[in-house]
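Colleague: Task: produce atomic coordinates for the following.
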Amino acid sequence: MALDTDRRRQLHALKLKSLAETYLGISLSDLNGTEDGAIGIKRHDNCVTAVILAEERCSRAVGVAMAAATQAKADVIHIFAKEEASSLASAAELFRTSPTVWELNDRVATVAVASDPTSKESTDVDPELIAVLEAADLDVVYEHGIVAGEIRGLEVARIESDGEEQRIAVGVGAHDREAFALLHGGMPSGEALLRVTETVRFHRRAGAEPHPLNRLNAERWLRSQLIGSPQKIGATVLSSASPPTARRSLKETIPAVAYGRMAEGNQVVVVCTIGIDLNLIAFGAQARMYTDPEAQLIFVVPERDAHPLLKAMVEKLMVPAELIAIDDDWRDWKSSGSLA
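Modeller: Coordinates of the predicted model:
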């Protein structure tokens, strides 16, 4: 039988208490269990230690740890992670106060070794299929070997291959693509795209009534607006870029990444999100390393989401970055086109 939320949090807290005593030799004075793990603080005479347990959604652990450490003004940070410890160790190295990441194997913990950056996947796609997406007035987006057609950041089609032949699969998400193929499998790609895009464009626009099609992937919608109006953040040209890790599904929310050039001529990596995402800064630092380690890094969030905690975390990065708060009515922007 599945544990209820309160009991799961209690067990997470007890596990972190035991790990801290066994491997760090400290007794946590401030300990709170969460659905994803637990957060503990130990205040010494001249030092504050923050200790985090990551049991679920482990990829977010560095962001959670840095947020907890920032609030507690911690000098030392430890993360015990059930999964993805090597990747977390890589992200931890991008902060001036770098957390020590421990990899958990049952109840045994060992210090994790940072993994090498993920290699970029090449994309070999039939140009005629790209032309079909472009003819439907879709934004063609390349991410981790996947080529998709999007409307204001929402994927409505992607190019798929069975190993021998490539084709355009139409639909919003995997289940929608499968259903559309079953019902309209013989429909020409252009006609199929027209049927889907008309519906999506109607709902995914400024001022539209609330609908799942305008709530999904808002961070990617913001990216598409910035690509159309790069001057809003002082850039001259922006294009979509792959995140450091691939999305597992359409419903997974991760920050959207863009790459381009500032008015001063330097390259820039832009990382967008909607809502207060504690993992934004760690994710963005990894995105810069993955895209262009020498580029300027800018985080973009709506004004209402520019929490002081995010600004404080930006200042803890090894390489300087900037957090820009844009108008909350960003959906109303009219594209001005990118300046070459």
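Colleague: C-alpha from now on. contacts and neighbour counts both.
Modeller: Fine.
Colleague: Show me the strands in the stretch 101-250 of the chain, by range?
Modeller: 108-111, 139-143, 146-151, 154-161, 166-170, 235-241 (DSSP state E, counting those that start in this stretch).
Colleague: Name the nearest residue to Ser29, sequence neighbours excluded.
Modeller: With C-alpha to C-alpha, 6 or more residues apart in numbering as the criterion, Ser29 has its nearest non-adjacent residue at 5.4 Å, and that residue is Lys42.
Colleague: and the strands of the stretch 101-250 of the chain as TSV, adding mean neighbour count?
Modeller: As requested, those are exported to TSV (neighbours: other C-alpha atoms under 10 Å):
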stretch	mean neighbour count
strand 108-111	14
strand 139-143	18
strand 146-151	22
strand 154-161	21
strand 166-170	21
strand 235-241	23
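Colleague: Same list (the ones you listed) but as JSON lines, adding distance to Pro127.
Modeller: Formatted as JSON lines, the strands of the stretch 101-250 of the chain follow (distance: least, C-alpha to C-alpha, whole Å):
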{"stretch": "strand 108-111", "distance to Pro127": "47"}
{"stretch": "strand 139-143", "distance to Pro127": "12"}
{"stretch": "strand 146-151", "distance to Pro127": "11"}
{"stretch": "strand 154-161", "distance to Pro127": "11"}
{"stretch": "strand 166-170", "distance to Pro127": "11"}
{"stretch": "strand 235-241", "distance to Pro127": "19"}
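Colleague: and Glu178, which of those strands is closest to it?
Modeller: With C-alpha to C-alpha as the measure, strand 166-170 is the member of the strands of the stretch 101-250 of the chain nearest Glu178 (8.3 Å).
Colleague: tell me which element the residue nearest to the spatial centre of the chain is part of?
Modeller: Residue closest to the mean C-alpha point of the chain, counted by C-alpha atoms, centre = their mean, is Ile254 at 2.6 Å. If you go by DSSP states H and E, Ile254 is not part of any helix or strand.
Colleague: can you give me the helices in the stretch 101-250 of the chain?
Modeller: Here the stretch 101-250 of the chain has its helices, by DSSP state H, counting those that start in this stretch, at 127-135, 174-184, 189-203, 212-215, 218-228.
Colleague: Could you also give me the structure for this next sequence, so I can compare it with the first?
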Amino acid sequence: MTRQYLEAPPSSRATESLEGEPASAPIEISDVLEAGSLYALNLTGHGFVLLSESSARSLSAALIWAAQQPVQRLTVFADAVGVTDAPSATAARPEDLARWAQYFLVADQPIEVRLIEGTGSTGIQPGPVPPASVPPERDSVLEQHLIDEGLEVVHEHGVTRGELLGLEVARLVVWPQESGGDNALHLEVGVGRFDRDAHAAVRPDESPIDDLAKTVSILRDHRFPGAPTHAVQRLSRERWLRALLLDQPSLVGAHSLTALGMTTEPSGLRDAFPAAAIGSTEDGTPLVVVCSCGVDLALLPLAADLREQVNSEAVLLLAVPEQDHHVATKWLASMLRQPAELIAIAVGWG
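Modeller: Model (predicted):
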């Protein structure tokens, strides 16, 4: 199933075959379901899905469609258009899509992923799991300033952040010499990159330590359990949930937990994106815990990918707020080759 196929005249579609499936009857364009980022066709139990966006979320949408049909086999087509160098929740290379797909089964059958090339397609081999990120450069003095303000110190994707209930308030940044810096770590204050730049522009003569104290004081007025609705209170809730579990690991049956970055990074502060931690139970069973809020279709492919990177034998726990214990997430979890447990958490953040 390709765009060319969908756009071809009905007379030509009637005699074509679809990746080895004989077209015993004419296939009308009305037979193809268009839903968001995918086009789907159930051809006598074999599901064909064309993704207009190659992403973890689109793959999950295809899996949910397959479960609803149901189909006995699933073939997913990815378009070469929009191929990116680095996978994320919203964009992925075909080999990343194939790797994520291999973590799932449809009717106990593996999922085939193919790349569209002209009017045909070729099978895609799964790419390797990305290596773990390099630990960040550390500075105990600067980190102590974060601790003194009551922030969580998180080391993730090669960066040290200071977070207030999961919301980034500051980070340690190397100022490169080629840009006029000193190649040393500096404390930068702000909620995300643009806010850090704004702080530097508006308060160039203020000590970052004083700036940090003022900023944390302002944010604390809006970010606490049960706080009235406010933009600050709604940002980075996946990371807020993780902060809760790091403080109370017993909520997911863990003895201890440590924050860990996913195999991909979020594209922006406002984007829904899972937050993870690793740890173990009292008896030493390894755990990978991935937190999510709302109904984020990227959750299952990215969570399975992280388990594969960290420890393929670890127990995978998916932590979500009680109100987000959604049937779509349950379906996707049930389709994993290796099981995952969905845990509802009482968050109390209003």
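Colleague: What's the TM-score once they're superposed?
Modeller: The TM-score (TM-score structural alignment, normalised by the length of the first structure) is 0.85; 316 aligned residues with a C-alpha RMSD of 2.5 Å.
Colleague: In a markdown table: the helices of the stretch 101-250 of the first structure, plus mean neighbour count.
Modeller: Converted to a markdown table, the helices of the stretch 101-250 of the first structure look like this (neighbours: other C-alpha under 10 Å):
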| stretch | mean neighbour count |
| --- | --- |
| helix 127-135 | 14 |
| helix 174-184 | 14 |
| helix 189-203 | 16 |
| helix 212-215 | 15 |
| helix 218-228 | 24 |
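Colleague: Kindly present those as CSV, with separate columns for distance to Ala109 of the first structure.
Modeller: CSV is the format used below for the helices of the stretch 101-250 of the first structure (distance: least, C-alpha to C-alpha, whole Å):
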stretch, distance to Ala109 of the first structure
helix 127-135, 48
helix 174-184, 37
helix 189-203, 48
helix 212-215, 40
helix 218-228, 36
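Colleague: Mind checking the ones you listed for the one nearest to Ala54 of the first structure?
Modeller: Closest among those, using C-alpha to C-alpha: helix 218-228, at 24.8 Å.
Colleague: before we move on, the earlier item: so the residue nearest to the centre of the first structure touches Arg248, yeah?
Modeller: No. Assessed by C-alpha atoms under 8 Å, Ile254 of the first structure is found out of contact with Arg248, at 10.0 Å.
Colleague: Now do the same contact list for the aligned residue in the first structure for Thr285 of the second structure.
Modeller: Aligning on TM-score structural alignment places Thr285 of the second structure opposite Asn266 in the first structure. Residues near Asn266 of the first structure by C-alpha atoms under 8 Å, 6 or more residues apart in numbering: 295-296.
Colleague: cutoff 10 Å now
Modeller: By C-alpha atoms under 10 Å, 6 or more residues apart in numbering, the contact set of Asn266 of the first structure is 235, 260, 294-296.
Colleague: Now restrict the residues you listed to buried residues only.
Modeller: 235, 260, 295-296 (16 or more other C-alpha atoms under 10 Å).
Colleague: Make a markdown table out of those and add secondary structure and distance to Asp106 of the first structure.
Modeller: Compiled in a markdown table, these are given as follows (DSSP: H, G, I helix; E, B strand; the rest coil; distance: C-alpha to C-alpha, whole Å):
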| residue | secondary structure | distance to Asp106 of the first structure |
| --- | --- | --- |
| Ala235 | strand | 48 |
| Gly260 | strand | 44 |
| Ala295 | coil | 40 |
| Gln296 | strand | 40 |
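Colleague: Identify the farthest-apart pair in those residues.
Modeller: Using C-alpha to C-alpha, these span at most 12.7 Å, a distance reached by Ala235 and Ala295.
Colleague: list residues touching both of these two?
Modeller: Residues touching both Ala235 of the first structure and Ala295 by C-alpha under 10 Å, 6+ apart: 259-261, 266-268, 270.
Colleague: out of the residues you listed, which one sits closest to Thr100 of the first structure?
Modeller: So of these, ranked by how close each gets to Thr100 of the first structure (C-alpha to C-alpha), first place is Val270, at 27.3 Å.
Colleague: measure that closest one to Leu297 of the first structure for me?
Modeller: 6 Å (C-alpha to C-alpha, to the nearest Å).
Colleague: again, but for Gly153 of the first structure
Modeller: The gap separating Gly153 of the first structure from Leu297 of the first structure is 21 Å, by C-alpha to C-alpha.
Colleague: Could you do Ser87 of the first structure as well?
Modeller: 20 Å.
Colleague: next one: Asn279 of the first structure
Modeller: Noted for Asn279 of the first structure: a distance of 15 Å to Leu297 of the first structure, by C-alpha to C-alpha.
Colleague: equivalent range in the second structure for stretch 188-208 of the first structure?
Modeller: Using TM-score structural alignment, stretch 188-208 of the first structure pairs with 207-227 in the second structure.
Colleague: By how much does the helix or strand harbouring Leu287 of the second structure deviate from the first structure on average?
Modeller: If you go by DSSP H and E, Leu287 of the second structure is part of strand 286-291. Superposed on the first structure, strand 286-291 of the second structure shows a mean distance of 0.8 Å to its aligned residues (mean C-alpha distance after the TM-score superposition for the first structure).
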